[in-house]
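Trainee: Generate a structure from the sequence data that follows.
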Amino acid sequence: MSFPQNMMNILKERIIKNKYIPTDHKKPLPTQARFLCNMKEEVLFGGQAGGGKSDALLMAALMFVDYPDYQALLFRRTFRDLDLPGAIMNRSHEWLNNTDAQWSEKKKRWTFPSGATLTFGHLQFEKDKYSYQGAELHFIGFDELTQFTESQYTYLHSRLRKGADNPIPLRMRAGSNPGGIGHGWVKERFISENSNLDYIPSNYTENKYLNIEEYGRQLDKLPRAERLQLKYGNWDLLLEDGLLITRSEAEAHIVTDYPYTKEETLLNLVSVDLAGEGKDKTALISLNKTSNGLYLADTQQLQDSKIEARVLAFIQKQIDLYNTYGVVFELEPGSNSEYSYRYWKNLIQSQFPNLLIYKMRPTKSKFERTRLTVKYMNLNQLFFVERKERQADKELDVTTLINQLMYVNPDPEVMKQHPSPDLLDALNQGVYYMDQWTTSKRKNVRRINYRKKK
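Mentor: Model (predicted):
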């Protein structure tokens, strides 16, 4: 591929003649070349996974190390991200270990014979940005920008400065895929129609260092939203679709009536997710097992401090409709959770002595627990009953549940941006219990059977 003469001049002087850039990288990929030759102050390179973003950032950081006062800084969000095999700091050692650049393990810094430096840093916590308060930098690079907050990026941008007569260009560079806690602000800053900054889309299909067909097949194994983000560089998916299921796919499981009689309902279980601190709500769901799968028959969310009567009323309603067999509680870590469970167990059994009361301790993240729920949906074995008489309800809980399915995320920082998914937590533990009852994998679950209550 041929480039304009001005790009060829930059590539020749700053890449091809640069002894710190390995020979096999002296002919960058076309999109990398556009990124490297762009001398505007801010540029984002990214979109598709596998497009050579980290290599491009490292090359960009090394372009002016022949200038004595040149200072470059490359960031990942955590030190672990920096230090992983194949990550950008590890890669710098592959490139520079056999050169005259000197490495300081304490400072995580390469120093070149000219006096120029390339430092690696991380911003795991918001306050870490202040560690660079006095810095004066010519180049700042963010690897996986959507893992950072906007305030971290803008604060470090203020550290980009130089003297009036200094010929080194000031460059703020970033590489990133869609998704992550910073998706919204990165999209707004670089991708939106209102942005006047340069965004260069990456393309894994031009990466000569990849087995392109095999890499594409691996990306095809991802959930739909992640696949669209990483394989196709789609920035428009964040909350319209979830990472595990799309909104339209989830809404296809809403039914307006429960199609089975009380006698035809094989099992009814009430699942309770007790409120924690802050704005959490106590969530109750009623889950029915039928010959056609599971039906979420009823839901309720409570935030009052005195909720005992309403919880008991909810359970009584399910007993009247479906002949409820048991109630399951989720126990969060800590002694208070155990105390709360004992309190509720005694209260419920004082009113309903024949009900079995169970407790569960979650061993996986909310995101991982949701996978089983989505599996049942994908098998067309889980449905949400939204009765016609409740469709005008301002607190319609099926709609809330669908929203929670959309924003559940493996990244705890992303989850902090949304209300606690209480209904989804209750549903997940109910589905898990029904699944275990069906497969009889746990001894305490085997106690659930069709035997009649006394």
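Trainee: Please count neighbours and contacts with C-alpha atoms only from this point.
Mentor: Noted.
Trainee: Residue 68 - that's part of a strand, no?
Mentor: No. For residue 68, which was evaluated using DSSP: H, G, I helix; E, B strand; the rest coil, the result is coil, with no strand membership.
Trainee: Please verify my assumption that it contacts residue 114.
Mentor: Yes. Counting by Cα atoms under 8 Å, residue 114 is a contact partner of residue 68 at 4.6 Å.
Trainee: Mind listing the shared neighbours of the two?
Mentor: Counting by Cα atoms under 8 Å, 6 or more residues apart in numbering, residue 68 and residue 114 have no common neighbour.
Trainee: and the closest residue to residue 315 other than its chain neighbours, how many residues sit next to it?
Mentor: Closest residue to residue 315 apart from its sequence neighbours, by Cα to Cα, 6 or more residues apart in numbering: residue 270 at 7.2 Å. By other Cα atoms under 10 Å, 26 other residues sit near residue 270.
Trainee: Output the contacting helices and strands for the helix or strand hosting residue 270.
Mentor: Per DSSP states H and E, residue 270 falls inside strand 267-273. Secondary-structure packing of strand 267-273 (3 or more Cα pairs under 8 Å, 6 or more residues apart in numbering; DSSP states H and E): strand 282-290, helix 308-322, strand 326-330, helix 422-439.
Trainee: Mean neighbour count, these: which tops it?
Mentor: Comparing the helices and strands packed on strand 267-273 by mean neighbour count (mean count of other Cα atoms under 10 Å), strand 282-290 ranks first with a mean of 24.
Trainee: who touches that strand?
Mentor: Under Cα under 8 Å, 6+ apart, the answer for strand 282-290 is 260, 264-275, 294-303, 311, 318, 422-423, 426-427, 430-431, 434.
Trainee: Let's see this one next, to set against the first:
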Amino acid sequence: MPQKGPQEKFLATSADIAIYGGAAGGGKTYALLMEPLRYIYTKGYRAVIFRRSYTQINASGGLWDESTSMYLGIRGAIPKKSPKYHWSFAKKSILYFDYLGRDEDLNRWQGSQIAFIGFDELTHFSERQFFYMLSRNRSTCGVKPYVRATCNPDADSWVAKFIAWWIDPDTGYPIKTRSGKIRYMVRIKDEIIWGNTKEELVEQGIDETNIKSVTFIASTLQDNKILMEKDPGYLANLKALTIVDQERLLNGNWKIKAAAGLYFKRTQVGEMLEQLPNDIIKWARGWDLAATSEDEKGDPAYTAGVIIGKRKNGRYVVADVINKRLSASEVRNLVKMTAQADKAKYKRITERLPQDPGQAGKEQAQSYVKMLAGFNVKVIPESGDKVTRAEPFAAQWQAGNVDVLIADWNEMYFNQLESFPESKFKDMVDASSNAFSEIESGVTYSTPSNDSSLGKKSYWT
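Mentor: Okay, the predicted model is just below:
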């Protein structure tokens, strides 16, 4: 059974298109998996639930795992993984799980007839993907075609514009009195025309058969009492996020965006230290390398290196910051000279460099690893945008868990962090993100070396 409140409202709505969510932990995926069960004994019923990537379907705790925990006890339910993940129910209906990573993946669904289409995390899909699949939303099994979707807030997504009527334009929070209210729309030449009633659109000369009813139903973690009881620590996890992500995932804010001052403030520093503490258990210097000495507008690019240490008590220390405008050859010399100085000063420090995409990036990475033979060095491909990569470090910064050594680079460092992500240069933030990721990456290996006392290669962790 659905839980009382938004989840029940989502499963009860008569809208052709219903979007459910607005915060993390509201029971969205569970509701999406529950939806098709009402028609599983209807002969010819076909349904599909999409995720953005294949991994999100078969990963531990993903759609397939969740569906297995729900469906295995149902009479006639048979799970199958070939040719794609799907459930067959009493040989009458089928529920597929599939991905739409790119617009080109839509070609696989040409000519399809799908009574129920679900999108888990709708903001991850393009507007074209959504409306194209709407054209596949048809049925001959007697079930009126319909679409259900879940999502978390994303101010920059097309979904934010699509559901704008249900969102307060000043605060960004869902309007409680509008949650679950049905409106009507038609899409003509990529433009959506809205009406409060179907009659409003018909009076404008729009064919009634082209009109779709739409609703948005807001939910928060507080609406999912089962999760709150089973995992009371989940709320603490959300509160440990950055201010921006707390607003999005905890409070359901659809207007919040990354802006200067929302990630790092110098007033959030735990302590300004006159000397380094002696209880550091792990050191890492993260690098952000400038490929050239100038950017396309003639402004010199920067190379940054930031050292972060983790203490036994779980706090972090920013111990050193380098930020220089250099040519490509000078960057290599700087990295090697700095690694030599770091090795002499800091115990078992890891130098972490970013790897650019493509073959050129791999070759550059191999070159740096060869140049830094004998040092603890990692070259890691970067994934996600700069803001996403900065969020783990920013969360600790905002919680007051980061201390900073007093040095002449402080003002330069604070100025860039406080202007992130709006500032033109973000090199010191990127370098900090890389250092923090390395600190929290788990096991770190040194370059293998022959240890005569052991008679074999040794590694430290």
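Trainee: hang on, the earlier thing: can I get the helices and strands packed on strand 267-273 of the first structure in JSON lines with distance to residue 401 of the first structure?
Mentor: Formatted as JSON lines, those follow (distance: least, Cα to Cα, whole Å):
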{"stretch": "strand 282-290", "distance to residue 401 of the first structure": "11"}
{"stretch": "helix 308-322", "distance to residue 401 of the first structure": "18"}
{"stretch": "strand 326-330", "distance to residue 401 of the first structure": "18"}
{"stretch": "helix 422-439", "distance to residue 401 of the first structure": "6"}
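Trainee: And the ones you listed: which comes nearest residue 400 of the first structure?
Mentor: helix 422-439 (7.8 Å; Cα to Cα).
Trainee: What lines up with residue 27 of the second structure in the first structure?
Mentor: Aligned counterpart of residue 27 of the second structure in the first structure: residue 52 (TM-score structural alignment).
Trainee: Quick check: residue 250 of the first structure is in a helix.
Mentor: Yes. Using three-state DSSP, the assignment for residue 250 of the first structure is a helix.
Trainee: which SSE is the residue nearest to it when sequence neighbours are not counted in?
Mentor: Closest residue to residue 250 of the first structure apart from its sequence neighbours, by Cα to Cα, 6+ apart: residue 402 at 6.8 Å. Residue 402 of the first structure is located in helix 397-407, with elements delineated by DSSP H and E.
Trainee: Which other helices and strands does that helix contact?
Mentor: Packing partners of helix 397-407 of the first structure (3+ Cα pairs under 8 Å, 6+ apart): helix 247-251, strand 293-302, helix 422-439.
Trainee: Please convert those to JSON lines, extending it with distance to residue 369 of the first structure.
Mentor: Formatted as JSON lines, those follow (distance: least, Cα to Cα, whole Å):
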{"stretch": "helix 247-251", "distance to residue 369 of the first structure": "16"}
{"stretch": "strand 293-302", "distance to residue 369 of the first structure": "17"}
{"stretch": "helix 422-439", "distance to residue 369 of the first structure": "6"}
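Trainee: in stretch 44-60 of the second structure, what counts as buried?
Mentor: Using 16 or more other Cα atoms under 10 Å as the test for burial, stretch 44-60 of the second structure gives 44-52, 56-58.
Trainee: May I ask which two of those are separated the most?
Mentor: Greatest spacing in those, by Cα to Cα: 44 and 56 (27.1 Å).
Trainee: before we move on, back to that, if I look at the match of residue 27 of the second structure, how far off is residue 81 of the first structure?
Mentor: Here the criterion is Cα to Cα, to the nearest Å. By it, residue 52 of the first structure lies 17 Å from residue 81 of the first structure.
Trainee: what does residue 247 of the first structure give?
Mentor: To residue 81 of the first structure, residue 247 of the first structure is 32 Å away according to Cα to Cα.
Trainee: ok, the residue nearest to residue 250 of the first structure to residue 52 of the first structure distance?
Mentor: From residue 402 of the first structure to residue 52 of the first structure the distance is 36 Å (Cα to Cα).
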